[in-house]
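Participant: pasting the sequence and the predicted coordinates here, then a few questions.
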Amino acid sequence: MGADEERPPLPPFDLQSALQKVQAAEDAWNTCDPERVSKAYTRDSVWRNRNVFVTGRDEIVAFLTAKWQRERDYALRKSLWDFHGNRIAVRFQYECRDSAGQWWRSYGNELWEFDDHGLMRRREASINDLAIDESERRYFGPRTDAERGQDIPLQ
């Protein structure tokens, strides 16, 4: 296993390392770079994202490429919910607009499981979408340094 196949912090997680893992995931997803994001997952990682099932990095890249072609001006916030051993639970919200210009806020929960090298081998995401007016937006790109560590509101 090469250096690119390890993603510190490694399990078992404590509060600080779980928070670090969540922020790293948020930062990566906010790049909207499918190749970069896929490197945080095992080569045979399995996902459930809404009603879509994905297996392996190639499918992750294809899934994320299509996602970010549909979801424009994507901005994500993640918040640690709980952790234990090699598992982390997060809640998240993201905003984006579709090709017609409609803005959306998506609310969700994810369950993550990591291997011993800190790569995510399982991701389960449940997500609900809410149409919003552009004036209701609250996320404008990646988190600023001042926002780091702040929780996200319920609604």
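Facilitator: Okay, I see it. Residues are numbered from 1 along each chain as shown.
Participant: for the rest of this, base every contact and every neighbour count on C-alpha atoms.
Facilitator: OK.
Participant: neighbours of residue 50, how many?
Facilitator: 12 (other C-alpha atoms under 10 Å).
Participant: my guess is it contacts residue 129. True?
Facilitator: No. Contact criterion C-alpha atoms under 8 Å: residue 50 and residue 129 do not qualify, at 10.9 Å.
Participant: please enumerate the strands of this structure.
Facilitator: With DSSP state E as the criterion, the chain has strands at 41-49, 52-55, 72-84, 87-97, 103-114, 120-132.
Participant: so residue 74 touches residue 30, yeah?
Facilitator: Yes. Residue 74 is in contact with residue 30 according to C-alpha under 8 Å; the separation is 7.1 Å.
Participant: just give me how far stretch 95-114 sits from the chain centre.
Facilitator: Relative to its chain's centre, stretch 95-114 lies at 10 Å (C-alpha atoms, centre = their mean, to the nearest Å).
Participant: and the comparison structure, right after this:
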Amino acid sequence: MWGGVMSDKRPPFPPFTTETARQKVRAAEDAWNGWDPERVSLAYTEDSEWRNRDTFLRGRAEIVEFLRGKWEREQDYRLRKELWAFTDNRIAVRFEYEWHNHEDQWFRSYGNETWEFDENGLMRRRYASINDLPISADERRLVL
């Protein structure tokens, strides 16, 4: 959504600079921390390809369904992303996020993602590798 209107373009556009790559990373972090699967899905191409841990997805409808389930399981989700590297139309990030399950066990999840964008600034590929570490509530660093 840009200016209240759905768009098939998401600036900044490739080729990326350090500044525009950081803008993409920040926009992704902000969107994911909003827990709105429909909003998040609009940053991806209609046929976007994902690997998230051991789950493989294709397209916005599958992304929305996946994120709804994720945020149902991962309560009070809070994410931080950091730019790792970039090229013309690709960005690599490392991240950590914290969440708790329905039994109130907290976790910190660590991972890396590689992203590939089309000419309109939409992400056409997202590959994520993630590991979870159980933590106590007082070990949290990413407080809402």
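Facilitator: Noted; the coordinates are in hand. Quick caveat: nothing in here was measured; it's all calculated off a predicted structure.
Participant: re the thing from before, between residue 74 and residue 30 of structure 1, who's got more neighbours?
Facilitator: Applying other C-alpha under 10 Å to residue 74 of structure 1 and residue 30 shows that residue 74 carries more neighbours, namely 24 against 19.
Participant: what's the counterpart of the more buried one in structure 2?
Facilitator: Correspondence of residue 74 of structure 1 to structure 2, assessed by TM-score structural alignment: residue 77.
Participant: next up, the contacts around the residue lying closest to that match once chain neighbours are set aside.
Facilitator: Spatial nearest neighbour of residue 77 of structure 2, chain neighbours left out: residue 99 (4.5 Å); criterion: C-alpha to C-alpha, 6 or more residues apart in numbering. Contact analysis of residue 99 of structure 2 by C-alpha atoms under 8 Å, 6 or more residues apart in numbering lists 74-78, 106-108.
Participant: can you check residue 86 of structure 2 too?
Facilitator: Shown in contact with residue 86 of structure 2 (C-alpha under 8 Å, 6+ apart): 16, 18, 21, 92.
Participant: for the counterpart of the first one in structure 1, which non-adjacent residue is closest in space?
Facilitator: Going back to what we said before, that points to residue 16 of structure 2. Correspondence of residue 16 of structure 2 to structure 1, assessed by TM-score structural alignment: residue 13. Nearest residue to residue 13 of structure 1, sequence neighbours excluded (C-alpha to C-alpha, 6+ apart): residue 85, at 5.7 Å.
Participant: do you know how far the aligned residue in structure 2 for residue 98 of structure 1 is from residue 107 of structure 2?
Facilitator: The equivalent of residue 98 of structure 1 in structure 2 is residue 101 (alignment by TM-score structural alignment). Distance, residue 101 of structure 2 to residue 107 of structure 2, using C-alpha to C-alpha, to the nearest Å: 8 Å.
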